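S.K.: predicted model, plus sequence, below.
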Amino acid sequence: MSDERTSTVPRTIGRWLLAGLLVFAGISHLTFARKEFRAQVPTWVPMDADGVVVASGVVEVALGKALVVLPKERRRIGWIVAAFFVAVFPGNIAQWTEGRDAFGLTSDRARLMRLLFQPLLVALALWSTAPRKH
């Protein structure tokens, strides 16, 4: 593997943590938290909420696995993961604006604070998959 494809230990740890988070979130979409994830699908989405939750769960599991098993595609996958986090952000916004309780977020303040977490996930996806700088 060339130097530009290798990464530092902190980036590797971040990437593995992100992969684990994605796989866990994806499995939870498909199983025990499915109902709560349906609450995050905006009412204006013209698709079945359960179908959206299942599809996003499958995508999360696939992206989490790809971060680990496709090292030569690491950078590209990082951009795809970041784009995925941006794509699902309207669900977080809808949860806040529509006052939907899910995942222990039962106040407007808690739902608003959750919104601040999404840009951190985007940053982690890009940072943890970036090539090492010399």
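M.R.: Thanks, I have it.

S.K.: going forward, measure contacts between C-alpha atoms and count neighbours the same way
M.R.: Fine.

S.K.: tell me which element the residue lying closest to residue 123 once chain neighbours are set aside falls in.
M.R.: With sequence-adjacent residues excluded and distances taken as C-alpha to C-alpha, 6 or more residues apart in numbering, residue 123 is closest to residue 82, at 7.5 Å. Using DSSP states H and E, residue 82 falls within helix 74-97.

S.K.: here comes the other one, which I'd like you to weigh against the first:
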Amino acid sequence: MKTTKTSALQNGFRILLGVFMLLAGIGHLTFQRAEFQAQVPDWLPFSKDSVVLLSGLVELTLGLAMVFWTRQKVSVGLALALFYVLIFPGNIAQYVNGTNAFNLNSDQARLIRLFFQPVLILWALWSTGGLTYWRHRQSPAAK
């Protein structure tokens, strides 16, 4: 995938998001493991701990890629955005089931959190140049 030029601001936000992903991955594997297990939907056919450990490894990988794999940053941004889409059912399950985790102990707090997932998706795409890549790929002039 072709690399898209990004600004210093975008690069700063890309690195910041990568660091957040690294911290989330470490949390999945260590001190926040039980909190993350509370968010795993009951309908998944895997153990909650396995899902948390696997998603933690994916987050560590994506976090490192966001910070260091700059030649493929568009692909990494698209992969991270897809990851955010794939984990969204866990956030929905937390809201629907009224599960308390991460100090989200009211329906209102859990509902508000749902609106932040699209922000993360856009952040991943914008900071890596994925939005620009996608826009140019879709434009008639690019064909």
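M.R.: Yep, that arrived. Being a predicted model, the structure only gives us computed values, none of them experimental.

S.K.: tm score of chain vs chain?
M.R.: The TM-score (TM-score structural alignment, normalised by the length of the first structure) is 0.93; 131 aligned residues with a C-alpha RMSD of 1.6 Å.

S.K.: my guess is the residue nearest to residue 123 of the first structure meets residue 118, correct?
M.R.: No - at 9.7 Å, residue 82 of the first structure does not count as touching residue 118 under the criterion of C-alpha atoms under 8 Å.

S.K.: more crowded one of the two?
M.R.: residue 82 (20 against 17; other C-alpha atoms under 10 Å).

S.K.: what residue lies at the spatial centre of the first structure?
M.R.: residue 85 (4.8 Å; C-alpha atoms, centre = their mean).

S.K.: that one: what's it in contact with?
M.R.: Residue 85 of the first structure makes contacts with 118, 121, 122, as judged by C-alpha atoms under 8 Å, 6 or more residues apart in numbering.

S.K.: that older thread, look up how far residue 58 of the second structure lies from the residue mapped onto the residue nearest to residue 123 of the first structure from the second structure.
M.R.: Taking TM-score structural alignment, residue 82 of the first structure has residue 81 as its aligned residue in the second structure. Here the criterion is C-alpha to C-alpha, to the nearest Å. By it, residue 81 of the second structure lies 13 Å from residue 58 of the second structure.

S.K.: what about the closest residue to residue 82 of the second structure other than its chain neighbours, how many neighbours?
M.R.: Leaving aside its sequence neighbours, residue 82 of the second structure sits nearest to residue 121 (C-alpha to C-alpha, 6+ apart; 7.8 Å). Using other C-alpha under 10 Å, residue 121 of the second structure has 18 neighbouring residues.
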